[in-house]
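1. This is the structure alone, sequence omitted:
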């Protein structure tokens, strides 16, 4: 017999999580429009987008306050003792990105400072939404693995906002696929370590290296392929470790 109450709860939870996702998506879209309309330069754009991402955190913070959900409940705490080795000390994450730094990085200080603010704001805000509140909500009525997949899918959907920046359909699709893989790994790490702090740091560094690296052309494509292979293998490895958390 179908448990209609449970089915209703799952649909309701997914709609709430979709609402959070679309709310977050609104902020980069609005900031992108402002940048285009006012013809802001690259550095000004980074500062504005970073500011909007910080402003986006008002919504989940108010939600946490209203619902009395504690910071610890959404992973705003240190890594549980003995969990570092289960995620291989995050070494695969470093290996996936380090190659991008060997082909030169931007030495423009104003750009670097703006990028640190921009990527930091993205890392904190997106993780607070997706691996914080959204993953917390999903775990209330879905299995661990279902929660990971749903949170990653919603994360990928938000990255469809690339289309508003004039990106090609292929680039938007590849961005969403990359976001899906990223989202799976990030959620897996949170489940295993019980902390979103590591993924906030990884998220920031991942985006920062992407922006500051000067690699391009065929070399960049090759590095992206290598990165993707490492991330898929790492996602599978972490997936096998989730059994002990069910």
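-> Structure's in. What do you need? Just so you know, these numbers come straight off a predicted model, no measurement behind them.
2. can we go C-alpha only for contacts and neighbour counts from here?
-> OK.
3. Mind jotting down where the helices sit in this structure?
-> 4-37, 42-56, 58-67, 91-98, 109-127, 135-138, 144-158, 169-193, 197-212, 217-241 (DSSP state H).
4. Need these in a markdown table (columns: mean neighbour count).
-> Formatted as a markdown table, those follow (neighbours: other C-alpha atoms under 10 Å):
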| stretch | mean neighbour count |
| --- | --- |
| helix 4-37 | 16 |
| helix 42-56 | 20 |
| helix 58-67 | 13 |
| helix 91-98 | 16 |
| helix 109-127 | 20 |
| helix 135-138 | 22 |
| helix 144-158 | 22 |
| helix 169-193 | 21 |
| helix 197-212 | 19 |
| helix 217-241 | 15 |
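5. Let me see the contact set for the residue nearest to residue 232 when sequence neighbours are not counted.
-> Ranked by C-alpha to C-alpha, 6 or more residues apart in numbering and with sequence neighbours excluded, the top spatial neighbour of residue 232 is residue 181, at 6.9 Å. Shown in contact with residue 181 (C-alpha atoms under 8 Å, 6 or more residues apart in numbering): 152, 231-232, 235.
6. Distance to residue 34 added to those residues, as CSV?
-> Below are the contacts of residue 181 laid out as CSV (distance: C-alpha to C-alpha, whole Å):
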residue, distance to residue 34
152, 28
231, 34
232, 36
235, 37
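7. Just name the closest of those residues to residue 126, please.
-> residue 152 (11.7 Å; C-alpha to C-alpha).
8. Included below, for side-by-side comparison, is a second structure:
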């Protein structure tokens, strides 16, 4: 028995549409699966269920900038995060990354490789930036002034970055050199990334960024 041509075409259209929808749904599930469910303490009140975001804080602890390895600074910001449960920065599934450029690697953009166009919030739930580009080269909506406990950071005001004002690595002043570039959490413009050059043996703060997080209310 032969099917009319128009029926065959209709069946082909329905099959193709279903396949496309399945593909889209699979990609969405795959992307969300890469995000870590955020503990309630880290979720900004403005976010709805299923929204993706990053969290950022400035460390209460201090460290020098003499190492050229990003992992040195990753280890440091995680040790600081693990010291507090107030904002759940010590959650075992969350591995924080230092926002730094070193002689070995510029880690800044790599921190946001998973989702560069997702918003970044400080630990009081204030939006800092719409995306990585704004964080690394634009003017911020809010300051990165809260520590792992959610409290306002005190003096010193300086933060090791190894960056220029435009978010690019500071050439001869990345971390691991005799002198390195610092920003300051008191700024919302270029100064947040680059404020001055300082001998790298001094101990100052660091910015710590979470992995991609998802607000899962249930």
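-> The structure has been received and is ready for your questions. A quick note: this is a predicted structure, and the numbers were derived from the prediction, not measured.
9. TM-score of the superposition?
-> Once superposed, the chains reach a TM-score of 0.28 (TM-score structural alignment, normalised by the length of structure 2), with 104 aligned residues with a C-alpha RMSD of 5.8 Å.
10. picking that back up, between the contacts of residue 181 of structure 1, which is nearest residue 217 of structure 1?
-> Distances from residue 217 of structure 1 to these, taken by C-alpha to C-alpha, are shortest for residue 231, at 21.2 Å.
11. So that closest one sits against residue 92, correct?
-> Yes - using C-alpha atoms under 8 Å, residue 231 of structure 1 is in contact with residue 92, at 7.4 Å.
12. Can you give me the distance of residue 136 of structure 2 to residue 13 of structure 2?
-> Distance, residue 136 of structure 2 to residue 13 of structure 2, by C-alpha to C-alpha, to the nearest Å: 45 Å.
13. ok, the two, which is more surrounded?
-> Neighbour comparison, residue 136 of structure 2 and residue 13: the larger count goes to residue 136, with 23 against 12 (by other C-alpha atoms under 10 Å).
14. after the strand or helix carrying that one comes which helix or strand?
-> For residue 136 of structure 2, the host element (DSSP states H and E) is helix 132-137. As assigned by DSSP H and E, the chain's next helix or strand after helix 132-137 of structure 2 is strand 158-160.
15. Could you point out the helix or strand that follows that next one?
-> For strand 158-160 of structure 2, the succeeding helix or strand toward the C-terminus, using DSSP H and E, is strand 179-184.
16. Go through the very next helix or strand once past that next one and flag the buried ones.
-> As assigned by DSSP H and E, the chain's next helix or strand after strand 179-184 of structure 2 is strand 196-199. The neighbour-count check on strand 196-199 of structure 2 (16 or more other C-alpha atoms under 10 Å) flags residue 197 as buried.
17. Can you tell me what sits against stretch 43-58 of structure 1?
-> By C-alpha under 8 Å, 6+ apart, the residues outside stretch 43-58 of structure 1 that reach it are 23-24, 27-28, 31-32, 35, 110-111, 114-115, 117-122, 125, 128-129.
18. Packing partners of the longest helix anywhere in structure 2?
-> For structure 2, the helix with the greatest residue count under DSSP H is helix 5-33. Of the remaining helices and strands, none touches helix 5-33 of structure 2 by 3 or more C-alpha pairs under 8 Å, 6 or more residues apart in numbering; DSSP states H and E.
19. Give me the next element, helix or strand, following that helix.
-> Heading C-terminal from helix 5-33 of structure 2, the first helix or strand you meet, by DSSP H and E, is strand 36-37.
20. the inter-axis angle of the next helix or strand after that following strand versus strand 179-184?
-> The C-terminal neighbour of strand 36-37 of structure 2 among helices and strands, as given by DSSP H and E, is strand 52-58. Here strand 52-58 of structure 2 points in a direction 110 degrees away from that of strand 179-184 (axes from the mean of the first three to the mean of the last three C-alpha atoms, to 10 degrees).
21. Tell me the helix or strand right after strand 52-58 of structure 2.
-> helix 70-82.
22. Report the buried residues of that following helix.
-> 70, 73-74, 76-78, 80-82.
23. I'd like the residues you listed as JSON lines, with distance to residue 182 of structure 2 appended.
-> What follows is these, written out as JSON lines (distance: C-alpha to C-alpha, whole Å):
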{"residue": "70", "distance to residue 182 of structure 2": "16"}
{"residue": "73", "distance to residue 182 of structure 2": "14"}
{"residue": "74", "distance to residue 182 of structure 2": "17"}
{"residue": "76", "distance to residue 182 of structure 2": "17"}
{"residue": "77", "distance to residue 182 of structure 2": "16"}
{"residue": "78", "distance to residue 182 of structure 2": "20"}
{"residue": "80", "distance to residue 182 of structure 2": "19"}
{"residue": "81", "distance to residue 182 of structure 2": "21"}
{"residue": "82", "distance to residue 182 of structure 2": "24"}
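24. Of all pairs in the residues you listed, which one is the farthest apart?
-> Farthest-apart pair in those is 70 and 82; separation 18.3 Å (C-alpha to C-alpha).
25. Give me the nearest residue to residue 206 of structure 1, chain neighbours excluded.
-> Counting by C-alpha to C-alpha, 6+ apart, the residue nearest residue 206 of structure 1 is residue 97, at 7.1 Å.
26. quick one: that neighbour and residue 227 touch, right?
-> Yes - under the criterion of C-alpha under 8 Å, residue 97 of structure 1 makes contact with residue 227 at 6.7 Å.
27. who does the helix holding residue 136 of structure 2 touch, helix- and strand-wise?
-> Partner elements for helix 132-137 of structure 2 (3+ C-alpha pairs under 8 Å, 6+ apart): none found.
28. separation between the spatially closest residue to residue 182 of structure 2 that is not a sequence neighbour and residue 8 of structure 2?
-> With sequence-adjacent residues excluded and distances taken as C-alpha to C-alpha, 6+ apart, residue 182 of structure 2 is closest to residue 160, at 4.5 Å. If you measure residue 160 of structure 2 against residue 8 of structure 2 using C-alpha to C-alpha, the figure is 65 Å.
29. Mind checking which of those two has more residues around it?
-> More crowded of residue 160 of structure 2 and residue 8, by other C-alpha under 10 Å: residue 160, with 34 against 12.
30. Relative to residue 183 of structure 2, how far out is that one?
-> On the measure of C-alpha to C-alpha, residue 160 of structure 2 and residue 183 of structure 2 end up 6 Å apart.
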